[in-house]
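A.B. asks: Could you work out the structure for the sequence below:
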Amino acid sequence: MRNLDAYPFEVRPLTPDEGGGFLISYPDFSGCISDGETVAEAIANGREALEGMIEALEFFERPVPLPSSGGVASGKFVARVPKTTHAHLTTRAKSEGVSLNALVLAFISEGLGRRDGSKAGTGHQTPF
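C.D. replies: Predicted coordinates for the structure are as follows:
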């Protein structure tokens, strides 16, 4: 079983002309994309698309790319937050039925998406 979390992905907001929501793509797999109304939904749908892509490659006995690191970041960081913030985030994650990490990632991605959306036309994308 492959570690799907090891594959880097990019999330970007879709314009209203593109249907709105968010698009996720995997640089290690040409054409492996998905979308969702929210960042969390796009990530969940993207994971399913990635899993399907890998299963198809294996079925047809095609090579499955190893996860690239992009040579930039490990994808992990630790942040200390006030206990009250941690409690609020934990409660919110539980009420939405997601992990604390997924919730925080969604908030970060949405914030970066909004910021990047204000730079429309600059060609800037948010890498994850």
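A.B. asks: When you work out contacts or count neighbours from here on, use the C-alpha atoms and nothing else.
C.D. replies: Will do.
A.B. asks: Quick check: the residue nearest to the spatial centre of the chain vs residue 87, distance?
C.D. replies: Nearest to the geometric centre of the chain sits residue 43, at 4.4 Å (CA atoms, centre = their mean). Look at residue 43 and residue 87: by CA to CA, to the nearest Å, they are 24 Å apart.
A.B. asks: buried sites along the helix ranked longest in the chain?
C.D. replies: Criterion DSSP state H: the longest helix present in the chain is helix 39-59. The neighbour-count criterion (16 or more other CA atoms under 10 Å) identifies 39-47, 49-50, 53-54 as the buried residues of helix 39-59.
A.B. asks: And for stretch 4-17?
C.D. replies: For stretch 4-17, using 16+ other CA under 10 Å, the buried residues are 7-14.
A.B. asks: residues making contact with the longest helix of the chain?
C.D. replies: 4, 11, 21-26, 32-36, 63-64, 102-103, 105-106, 109-110 (CA atoms under 8 Å, 6 or more residues apart in numbering).
A.B. asks: Return the subset of the residues you listed lying in strands.
C.D. replies: 11, 22-25, 33-36 (DSSP state E).
A.B. asks: Let's compare: structure for the following, please.
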Amino acid sequence: MNRYPLEIFWSAEDAGFIAEAPDLPGCSAWGKTETAAARAAQRAISAWIEAAQGAKREIPEPSTLAPLANYSGRFVVRVPRSLHAQLARHARQEGISLNQYVLHRLSAGG
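C.D. replies: Okay, here's the model as predicted:
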């Protein structure tokens, strides 16, 4: 098995899961399930490496992801005052804290 990290996501357009190896440009695979996509991605990674070797291109080392324990769940973002005010107003209208509102918006993708 290759040690390259994968990003796996659902694609409505493809009606299946896409697994991408971000370290290897253009290397991705499709599967009906996340597991199938991950297995197909392993084959795609092998093919990508084989093609790169044949073309005498450089093959990047697999990146490593920091363990979840390395993240506190807290970060600071500076925003324009107008955006801060707008977010605070929306949070107040929803009857929740600004932190809860921003978390909800981030989780929802916008």
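A.B. asks: Need the TM-score between these chains.
C.D. replies: Overlay of the two chains. TM-score (TM-score structural alignment, normalised by the length of the second structure): 0.59; 72 aligned residues with a CA RMSD of 2.1 Å.
A.B. asks: Show me where the first structure has its helices.
C.D. replies: Using DSSP H, helices in the first structure cover 39-59, 83-96, 100-117.
A.B. asks: equivalent range in the second structure for the second one?
C.D. replies: So the one you mean is helix 83-96 of the first structure. Per TM-score structural alignment, helix 83-96 of the first structure has no counterpart in the second structure.
A.B. asks: Return the list of helices and strands in contact with that helix.
C.D. replies: If you count contacts as 3 or more CA pairs under 8 Å, 6 or more residues apart in numbering; DSSP states H and E, helix 83-96 of the first structure packs onto helix 100-117.
A.B. asks: Report the angle between the helix it packs on and helix 39-59.
C.D. replies: Orientation check (axes from the mean of the first three to the mean of the last three CA atoms, to 10 degrees): helix 100-117 of the first structure against helix 39-59 gives 100 degrees.
A.B. asks: Which positions within helix 100-117 of the first structure qualify as buried?
C.D. replies: 100, 102-106, 109-110, 112-113, 116-117.
A.B. asks: now swap in stretch 84-99 of the first structure and tell me
C.D. replies: So stretch 84-99 of the first structure, judged by 16+ other CA under 10 Å, has buried residues 89-90, 93.
A.B. asks: Redo the residues you listed as JSON lines? Include distance to residue 83 of the first structure.
C.D. replies: Shown next, in JSON lines, are the buried residues of stretch 84-99 of the first structure (distance: CA to CA, whole Å):
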{"residue": "89", "distance to residue 83 of the first structure": "10"}
{"residue": "90", "distance to residue 83 of the first structure": "10"}
{"residue": "93", "distance to residue 83 of the first structure": "15"}
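A.B. asks: Which position in the first structure pairs with residue 4 of the second structure?
C.D. replies: Per TM-score structural alignment, residue 4 of the second structure is aligned with residue 7.
A.B. asks: Tell me if I'm right that that match and residue 68 touch.
C.D. replies: Yes. Assessed by CA atoms under 8 Å, residue 7 of the first structure is found in contact with residue 68 at 6.7 Å.
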